[in-house]
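> sequence? don't have it. structure:
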């Protein structure tokens, strides 16, 4: 490359990125001013990602992009390795003052393990969402516990109290009863007020639950 290209800075940048993002991040510098286009890599960090080393050539993807896009940077595209790993890649073309491409700065990040982790996390999250009741919180005060249980009952129904019908409220109160909410002092008053029903209606809804269980 010509001296006008800040190769010393680019070299330090490649080393810094390789260290910053760890062993899964490969950073390469290609010198396209060399006569031998099959051996353009002049620096590579974490070359184990693609099993390349200094003296190897540019990938087919990079050369094709250069040929058809006239040196337009390509950011965040995906390629796969011969052994089936998935890489998220970016290719930045180094140009001289005339706009001629003289080098390539390439980043290849192996996201295979991240994809596997995403699948595991997605499964866990999906299973959690399929639970019949919202997740419980750990509280330090009894009054906070009651508020949390009421909030979970509302989440279980999936609509605000103003839109709940009788069956919705019965279901919510049954959840509270099963969770032990009515063991808390004066919980009946607060639950009745929250759902906009009388204490008589509250006890009636609880009796419906008891009758159902009796069957």
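Noted; the coordinates are in hand. Computed from a predicted structure; not experimentally measured.

> CA atoms for contacts and neighbours, from now on please.
Will do.

> can you map out the strands along the protein?
25-31, 41-45, 74-80, 86-95, 101-110 (DSSP state E).

> Which strands or helices does the last one pack on?
By that I understand strand 101-110. strand 25-31, strand 86-95 (3 or more CA pairs under 8 Å, 6 or more residues apart in numbering; DSSP states H and E).

> most neighbours per residue, which of the strands of the chain?
Compared across these, strand 25-31 shows the largest average neighbour count, a mean of 26 (mean count of other CA atoms under 10 Å).

> Name the surrounding residues that touch it.
The contact list for strand 25-31 (CA atoms under 8 Å, 6 or more residues apart in numbering) reads 1, 11, 14-15, 17-18, 40-50, 57-58, 102-110.

> try this one side by side with the last:
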């Protein structure tokens, strides 16, 4: 008994369904009968991706698959199509042959990648892009006092404390206050030692700085 092409292609329907169910609603699978140019689409699943329906011709397959230089070993992989108002549809087509070796059909997977681009944009918006925190370096600190010392030294920098006048020391203490250095327990004593002044002097600096802030 001779089996016509369409009957032979129907056995691929479970494969089409399996692919679509595996990759979800954004994955459309289309089965074509290449023995007829008209009404060549014989089965679709998740056809909301491109809007292809049963009975459609295979016109676009001519250039993108059958005549494509990318067709290797009966597979044209990862080409892009725009259909149904969607610009980011990734497609792969496989030629289906009968026992005589004739290409009688084509199974095409169309995947809507637009949601992936949206996720990519979302991740790009929330990921820190500049000055990433060096966690390895942070683990070198054993306690908050060490962190305080590091901050204080960074603020003082290369300045010669012995030659520093009151105005400059007041400016440095103001910068430390702004950065929250004095919220760390023991920081005030450390700052006093670093600036070679008494704790009482640091208190007077802070009072002056806070009075100015309240005045503004």
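Cool, got the structure. Predicted model only: the values in this text are computed from it and were never measured.

> Any idea what the TM-score comes out to?
TM-score for the superposed chains, counting by TM-score structural alignment, normalised by the length of the first structure: 0.58, backed by 155 aligned residues with a CA RMSD of 3.7 Å.

> residue nearest the centroid of the second structure?
Central residue of the second structure (CA atoms, centre = their mean): residue 120, 3.4 Å from the mean position.

> And the counterpart of that one in the first structure, how far from residue 111 of the first structure?
In the first structure, the residue matched to residue 120 of the second structure (TM-score structural alignment) is residue 118. Applying CA to CA, to the nearest Å, the value for residue 118 of the first structure to residue 111 of the first structure is 10 Å.

> Then residue 56 of the first structure?
Using CA to CA, residue 56 of the first structure is found at 23 Å from residue 111 of the first structure.

> and what of residue 7 of the first structure?
Separation of residue 7 of the first structure from residue 111 of the first structure (CA to CA): 28 Å.

> Residue 73 of the first structure too?
For residue 73 of the first structure, the distance to residue 111 of the first structure - CA to CA - is 21 Å.

> Which residue, other than its chain neighbours, is closest to residue 30 of the second structure?
Of all residues not flanking residue 30 of the second structure in the chain, residue 44 sits nearest, at 4.5 Å (CA to CA, 6 or more residues apart in numbering).

> OK, contacts around that neighbour?
28-31, 52-54.

> out of those, which one sits closest to residue 207 of the second structure?
Comparing these against residue 207 of the second structure with CA to CA places residue 28 closest, at 70.3 Å.

> per the alignment, the closest one corresponds to what in the first structure?
Using TM-score structural alignment, residue 28 of the second structure pairs with residue 26 in the first structure.

> do residue 18 of the second structure as well
Residue pairing (TM-score structural alignment): residue 18 of the second structure is matched to residue 16 of the first structure.

> so how many other residues sit close to that match?
14 (other CA atoms under 10 Å).

> how close does it sit to residue 182 of the first structure?
For residue 16 of the first structure, the distance to residue 182 of the first structure - CA to CA - is 60 Å.

> Report all helices and strands that the longest helix seen in the second structure contacts.
For the second structure, the longest helix by residue count, based on DSSP state H, is helix 199-215. Judged by 3+ CA pairs under 8 Å, 6+ apart, the packing partners of helix 199-215 of the second structure are helix 166-178, helix 187-195.

> Reformat the ones you listed as TSV; add mean neighbour count.
Listed next are those as TSV, based on neighbours: other CA atoms under 10 Å:
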stretch	mean neighbour count
helix 166-178	16
helix 187-195	18
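
> Save these as a markdown table, and put in distance to residue 149 of the second structure too.
Formatted as a markdown table, those follow (distance: least, CA to CA, whole Å):
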| stretch | distance to residue 149 of the second structure |
| --- | --- |
| helix 166-178 | 11 |
| helix 187-195 | 7 |
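
> nearest to residue 202 of the second structure, of those helices?
helix 187-195 (6.3 Å).

> give me the stretch of the first structure that that closest one matches.
By TM-score structural alignment, helix 187-195 of the second structure lines up with nothing in the first structure.

> got the angle for that helix vs helix 166-178?
Calculated by axes from the mean of the first three to the mean of the last three CA atoms, to 10 degrees, helix 187-195 of the second structure forms an angle of 150 degrees with helix 166-178.

> and residue 174 of the second structure, what does it touch?
Applying CA under 8 Å, 6+ apart, the residues near residue 174 of the second structure are 206, 209.

> Aligned to it, what sits in the first structure?
Checking with TM-score structural alignment, residue 174 of the second structure has no match.

> same check, this time on residue 105 of the second structure
In the first structure, residue 105 of the second structure lands on residue 103 (TM-score structural alignment).

> Distance-wise, check its match relative to residue 2 of the first structure.
10 Å.

> Repeat that for residue 194 of the first structure.
75 Å.

> What residues does residue 45 of the first structure make contact with?
Applying CA under 8 Å, 6+ apart, the residues contacting residue 45 of the first structure are 14-15, 18, 25-28.

> Need those in CSV (columns: distance to residue 88 of the first structure).
CSV is the format used below for these (distance: CA to CA, whole Å):
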residue, distance to residue 88 of the first structure
14, 16
15, 18
18, 14
25, 9
26, 10
27, 12
28, 14
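
> Looking at these, which is nearest residue 207 of the first structure?
For the contacts of residue 45 of the first structure, the nearest to residue 207 of the first structure is residue 25 (63.2 Å; CA to CA).

> Quick check: the residue lying closest to that closest one once chain neighbours are set aside vs residue 143 of the first structure, distance?
The shortest distance from residue 25 of the first structure to any non-neighbouring residue, by CA to CA, 6+ apart, is to residue 109 (4.4 Å). Going from residue 109 of the first structure to residue 143 of the first structure by CA to CA gives 50 Å.

> and the longest helix anywhere in the first structure, how far out from the chain's middle?
Counting by DSSP H, the longest helix found in the first structure is helix 112-129. Its chain's C-alpha centre and that of helix 112-129 of the first structure lie 9 Å apart, by CA atoms, centre = their mean, to the nearest Å.
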